[in-house]
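Colleague: All I have is the shape, not the residue letters:
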């Protein structure tokens, strides 16, 4: 398994947000991390990328932990946050150059890949722009380009569809499909359950810091035959939320 989260207990204080959660993401697989606000999705992601230290449990990426080899762990990982994080004093070109240096990428190959992605997301004529010139959607595209020029083994994508136009959403889903075919793993947190239902291979449904259920859509539907016919209906049923609330 590329990513293995085992008996993770963690949070931001002495009271844990996550309560003994375990799941994995295999190479070539897109796993949807599903949950209402406050379910523990962001806390889970922050533990995986190393912003938080587990109280209990382990997180391994291809057998490597942050504690055993932080550099080897982080160089396998690419992260696209929900809110774009850019340096106001750096141009788009400088953001790309910084990413290439951080991941130790071959400059020629990385720039070939970058130009492909810049063209796809219609940023190829904006290399000298600063973040102040970009809209929120354009900033999100910059984060996507920076992530996908890497040779990451695991991509973590947090609420990727917010702020993206329909064409950009299509392009992102195509990129995800391409890196999956190349053997990378993808963990995606999203509230857009109809899209997740169509594209994710498996799901991890979080509620109140615990995993309610996990598996393929067909497996979850079989295990909860009375919960509904869509991922949205099943999730609302499992979390005890009704449409009138």
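Modeller: Ah, there it is. These figures come from a predicted structure and were not determined experimentally.
Colleague: switch to C-alpha atoms for all contacts and neighbour counts from now on
Modeller: Noted.
Colleague: Contacts only, for the most centrally placed residue in the chain.
Modeller: Residue closest to the average C-alpha location in the chain (Cα atoms, centre = their mean): residue 157, at 2.0 Å. Neighbour list for residue 157: 79-82, 186-189 [criterion: Cα atoms under 8 Å, 6 or more residues apart in numbering].
Colleague: Please compare the first structure with the one that follows:
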């Protein structure tokens, strides 16, 4: 078991955005976090990574919570945000070195991983570049490389395909598949539903801060009484239901 979210209630004020959400992301799984804009996906992720504290409920990674063992909890997780977050005064090489120090990685082994990833994402000749020199897609690739040089149990990836070209998207999906075979768990928020349907093992669907469905595609089809529906069709039905209940 890797990520376990139990009866999570939380948000930005005393009025909760998330209302009793529970789900798991197990070892070797890629789980898609699906929902409309404002459904609560980003709020859920912010609670998992520790930017927000739950009002009720519990979040653990490999049985460890942020409250009881903050350093251990954080080192078990790697996060790729929707909008790249880089230090303008640090080069690409210095970003990698900072990541290695933060995760207490063995330097030689970490650089071996980094060099392979840099080559995969065509950044190997950019080590001395500063973020101001990078396009949005290149900044996203830097975040990907920094995350995947770690030995995390859990990878949190928020809308990863924005700004990535098709080749980089395929490289990222291959990398996720590799990490799954190594036993890592991956939670990915995305609106690219065709890709999610093809690559995700299961899904967590959220609407208005509430869990509306979870499971693999067959489970979702059963829950929505749509035996041949695609993930996109199920998503659109969820949107219509949300509008009628608003």
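Modeller: Good, I have the coordinates. Not measured: the values here are computed from a predicted model.
Colleague: Any idea what the TM-score is?
Modeller: Remark: TM-score between the superposed chains equals 0.97 [TM-score structural alignment, normalised by the length of structure 1]; 242 aligned residues with a Cα RMSD of 1.1 Å.
Colleague: Which residue in structure 1 aligns with residue 105 of structure 2?
Modeller: Applying TM-score structural alignment, one finds that residue 105 of structure 2 aligns to residue 105 in structure 1.
Colleague: Okay, the nearest residue to residue 81 of structure 1 once chain neighbours are set aside and residue 226 of structure 1: tell me how far apart.
Modeller: Excluding its sequence neighbours, the residue lying closest to residue 81 of structure 1 (Cα to Cα, 6 or more residues apart in numbering) is residue 158, at 5.1 Å. To residue 226 of structure 1, residue 158 of structure 1 is 30 Å away according to Cα to Cα, to the nearest Å.
Colleague: More neighbours: the two, which one.
Modeller: residue 158 (21 against 11; other Cα atoms under 10 Å).
Colleague: what's around residue 104 of structure 2, how many residues?
Modeller: 12.
Colleague: which residues touch it?
Modeller: Counting by Cα under 8 Å, 6+ apart, residue 104 of structure 2 has no contacts.
Colleague: Shouldn't it be within a strand?
Modeller: No: read with DSSP: H, G, I helix; E, B strand; the rest coil, residue 104 of structure 2 is coil and lies in no strand.
Colleague: so can I have a markdown table of the contacts of residue 157 of structure 1 showing secondary structure and distance to residue 52 of structure 1?
Modeller: Listed next are the contacts of residue 157 of structure 1 as a markdown table, based on DSSP: H, G, I helix; E, B strand; the rest coil; distance: Cα to Cα, whole Å:
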| residue | secondary structure | distance to residue 52 of structure 1 |
| --- | --- | --- |
| 79 | strand | 15 |
| 80 | strand | 17 |
| 81 | coil | 15 |
| 82 | coil | 17 |
| 186 | strand | 20 |
| 187 | strand | 18 |
| 188 | strand | 19 |
| 189 | strand | 17 |
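Colleague: among these, who's most crowded?
Modeller: Neighbour-wise, the contacts of residue 157 of structure 1 (other Cα under 10 Å) top out at residue 186, 30 neighbours.
Colleague: Alignment lookup: that one to structure 2.
Modeller: Using TM-score structural alignment, residue 186 of structure 1 sits opposite residue 186 in structure 2.
Colleague: Just tell me what residue 197 of structure 1 corresponds to in structure 2.
Modeller: Residue 197 of structure 1 maps onto residue 197 in structure 2, by TM-score structural alignment.
Colleague: Let me know the secondary structure of its match.
Modeller: helix.
Colleague: where's it relative to residue 169 of structure 2, distance?
Modeller: 15 Å.
Colleague: Report the distance from the longest helix that structure 1 contains to the chain centre.
Modeller: Longest helix in structure 1 by number of residues, with DSSP state H as the criterion: helix 166-181. Its chain's C-alpha centre and that of helix 166-181 of structure 1 lie 13 Å apart, by Cα atoms, centre = their mean, to the nearest Å.
Colleague: could you pull out the helices for structure 1?
Modeller: With DSSP H as the criterion, structure 1 has helices at 41-48, 70-74, 92-103, 107-120, 136-148, 166-181, 193-199, 217-223, 231-238.
Colleague: Average offset of the shortest one relative to structure 2?
Modeller: Right, the one you point to is helix 70-74 of structure 1. Here the mean offset of helix 70-74 of structure 1 against structure 2 after fitting is 0.2 Å, by mean Cα distance after the TM-score superposition for structure 1.
Colleague: sorry, back to before: which strands or helices does the longest helix of structure 1 pack on?
Modeller: helix 136-148, strand 185-189 (3 or more Cα pairs under 8 Å, 6 or more residues apart in numbering; DSSP states H and E).
Colleague: Could you list the buried residues of that helix?
Modeller: 168-169, 172, 176-177, 179-180 (16 or more other Cα atoms under 10 Å).
Colleague: In contact with residue 190 of structure 1, which residues?
Modeller: 32-35, 158-161, 196.
Colleague: Need those in TSV (columns: distance to residue 19 of structure 1).
Modeller: Shown next, in TSV, are these (distance: Cα to Cα, whole Å):
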residue	distance to residue 19 of structure 1
32	19
33	16
34	16
35	15
158	21
159	22
160	26
161	28
196	24
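Colleague: Now flag whichever of those is closest to residue 240 of structure 1.
Modeller: Residue 240 of structure 1 has its nearest neighbour among those in residue 35, at 12.4 Å by Cα to Cα.
Colleague: Tell me how far the residue nearest to that closest one when sequence neighbours are not counted lies from residue 55 of structure 1.
Modeller: What sits nearest to residue 35 of structure 1 in space, not counting adjacent residues and going by Cα to Cα, 6+ apart, is residue 206, at 5.0 Å. For residue 206 of structure 1, the distance to residue 55 of structure 1 equals 19 Å [Cα to Cα].
Colleague: Between those two, which is the more surrounded one?
Modeller: Using other Cα under 10 Å, the more surrounded residue of residue 206 of structure 1 and residue 55 is residue 206, with 25 against 16.
Colleague: That one against residue 38, yeah?
Modeller: No: under the criterion of Cα atoms under 8 Å, residue 206 of structure 1 makes no contact with residue 38, lying 9.5 Å away.
Colleague: From one end of stretch 23-38 of structure 1 to the other, what's the distance?
Modeller: Its first and final residues considered, stretch 23-38 of structure 1 spans 19 Å by Cα to Cα.
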